[in-house]
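> how does the following fold in three dimensions:
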Amino acid sequence: MKKSLGIIFIILGIIIVSYPHVKTNRNEKIQRKIVESVQGVYEEKKDIKQEVDLPKLENNNVTDILKIEKIDITLPILEDATKQNLNIAPCRILETEKPGEIGNCAIAGHRSYTYGKQFNRLDEIELGDKIQVLSKGKNYIYTVNSKFIVKPEDVWVLEGNGKDKMITLITCTPIRVGTHRLIIQGIIEEEVN
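Predicted structure coming up:
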C-alpha cells in the first residue's frame, strides 16, 4: 500500500511539473500556426477570416503580426484582450487605435511561463530598439522612446497624444508576480508596403 501511494505521488509530481511546459509548447504551436497562416494570407491577398483555421478565439479576428528581433519574438496579435485570447497570444486593446493610425495602438500580453513566452523578455527592450507590426500588408516600424512601470489602474498609458502614431506594449511585472505593469512605448518611424 505504501509503495502504491509513493508511485501515485511520483506520477502526480511529474504531471504537476510537466503541465506548464506542455501548455507553453501547445500555445507556441498555436502562435506559430496563426503567424504562418496570416503571412500566407498576406502573400496570397486572401481574406484572413475565411482562410485561417484558428483555435477557438473570441471575436475570431487576427490581422497583425508583432516582431521584435532583439528579443526573438514573432507573435500574432489577436483582437480584443479577453482572458481567453490573452492565454493564446498578445492582444490589441479594442479601445485603442489600430497599427499605423494616429493615436496609440496598445497591445497587452502575458509575461508568464504558464502561457508561453509571449512578453517574458520585454524588460530587455531599451530606448531606440525597433518594434515591427505587419498589418494588412504593411510593415509598421516603431522606435522605442519610453520604458516605465505603472500600477494596473494607470490606464492613461492607453491614450495617444493626438499627433503621433504610437504603440504601447503592456505586460505584468515583476515576472510571475504581476503587481505592476511594464510599459514599452514607441513612435512610428517607417511604413513599408
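> only C-alpha atoms from now on, for both contacts and neighbour counts.
Fine.
> what helix or strand does Arg26 sit in?
Using DSSP states H and E, Arg26 maps to helix 2-44.
> what packs against that helix?
Under the contact criterion of 3 or more Cα pairs under 8 Å, 6 or more residues apart in numbering; DSSP states H and E, helix 2-44 touches helix 48-51, strand 62-68, strand 73-79.
> closest to the centroid, which residue in the chain?
The centre of the chain sits closest to Pro90, judged by Cα atoms, centre = their mean, with a distance of 2.3 Å.
> ok, the closest residue to that one other than its chain neighbours - contacts?
Nearest residue to Pro90 in three dimensions, chain neighbours excluded: Gly109, at 4.1 Å (Cα to Cα, 6 or more residues apart in numbering). Each residue near Gly109 by Cα atoms under 8 Å, 6 or more residues apart in numbering is listed here: 86, 89-91, 118-119, 169-171.
> the structure of the following sequence is requested for comparison with the preceding one:
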Amino acid sequence: MHWEGQGSSSGPASPGDVVGWIEIPRIGLSAPVVEMANVDDRENLNKGPAHLMGTAYPGEEGNCVIAGHRTTYSRPFFRLDELSEGDAVVLTGRGGSKHTYLVRWKRIVDPDEVWVMEKTGGVVLTMIACHPLFSARKRLVVRAEAVKGTDAVE
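You can find the predicted model right below:
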C-alpha cells in the first residue's frame, strides 16, 4: 500500500500538498506533513515537517525522508534530539493508514553527508534537522525502522 499522498483519489502529491500526519509522543509532536520537491524547497519545508519527494512513502520498502526545522517557523523538530532507541513515530496517510516506526539510532553529520537520504533496504524512516540549535552547521539525523504488522508493513 502506498502512502495516500502518493496516488490517492485526490491525485498524485505535488509540492506543498499535505500528504499525511506525523506523531512522536515522546516529544509531543503531532503535525501535518507536506510534500517537498527537493532538499532546496525551503518554501514547503517552512510549512512544517516535509516529506522529500522521490523517497519512499510510509509502509513502502526503502527510506522515507522527512525534514523539519528545529528553531524557526513552526519548529516541529525542536526536540528531535531527545529521541532515544525504541521511541515510536507514527505516520498516518490521508486515507488513514497508520505506520509505526521505532527509533534505531541518531547521529550528527555534516550537511554534505547525503547518504542518510539514499534508498535503503527494509522499511525505514529518516528524520533530518539542523544541529545544533540556532545553527545550520551540522545535521541531526534520526533513523527508525517500521514495526511489522502495522498496515502494509509485513
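> care to give me the TM-score?
Overlay of the two chains. TM-score (TM-score structural alignment, normalised by the length of the second structure): 0.82; 138 aligned residues with a Cα RMSD of 1.9 Å.
> pipe the contacts of Gly109 of the first structure into TSV and attach distance to Val41 of the first structure per row.
TSV is the format used below for those (distance: Cα to Cα, whole Å):
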residue	distance to Val41 of the first structure
Leu86	23
Ala89	19
Pro90	20
Cys91	19
Gln118	23
Phe119	25
Leu169	25
Ile170	27
Thr171	29
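> now the second structure: which of the residues you listed match?
For the contacts of Gly109 of the first structure, the aligned pairs still in contact in the second structure (both residues aligned by TM-score structural alignment, their matches' Cα atoms under 8 Å) are 86, 89-91, 118-119, 169-171.
> looking at those residues, which is nearest Ile141 of the first structure?
Nearest to Ile141 of the first structure among those, counting by Cα to Cα, is Leu169 at 13.9 Å.
> count the neighbours of the equivalent of the closest one over in the second structure for me.
Structural alignment (TM-score structural alignment) places Leu169 of the first structure against Met127 in the second structure. When neighbours are counted by other Cα atoms under 10 Å, Met127 of the second structure registers 22.
> what do you get for Thr126 of the second structure?
21.
> which parts of the host helix or strand of it are buried?
Assigned by DSSP H and E, Thr126 of the second structure falls within strand 123-131. Neighbour counts over strand 123-131 of the second structure (16 or more other Cα atoms under 10 Å) mark 123-131 as buried.
> likewise for stretch 32-48 of the first structure?
For stretch 32-48 of the first structure, the neighbour count (16+ other Cα under 10 Å) marks 33-35, 37-39, 41-42, 48 as buried.
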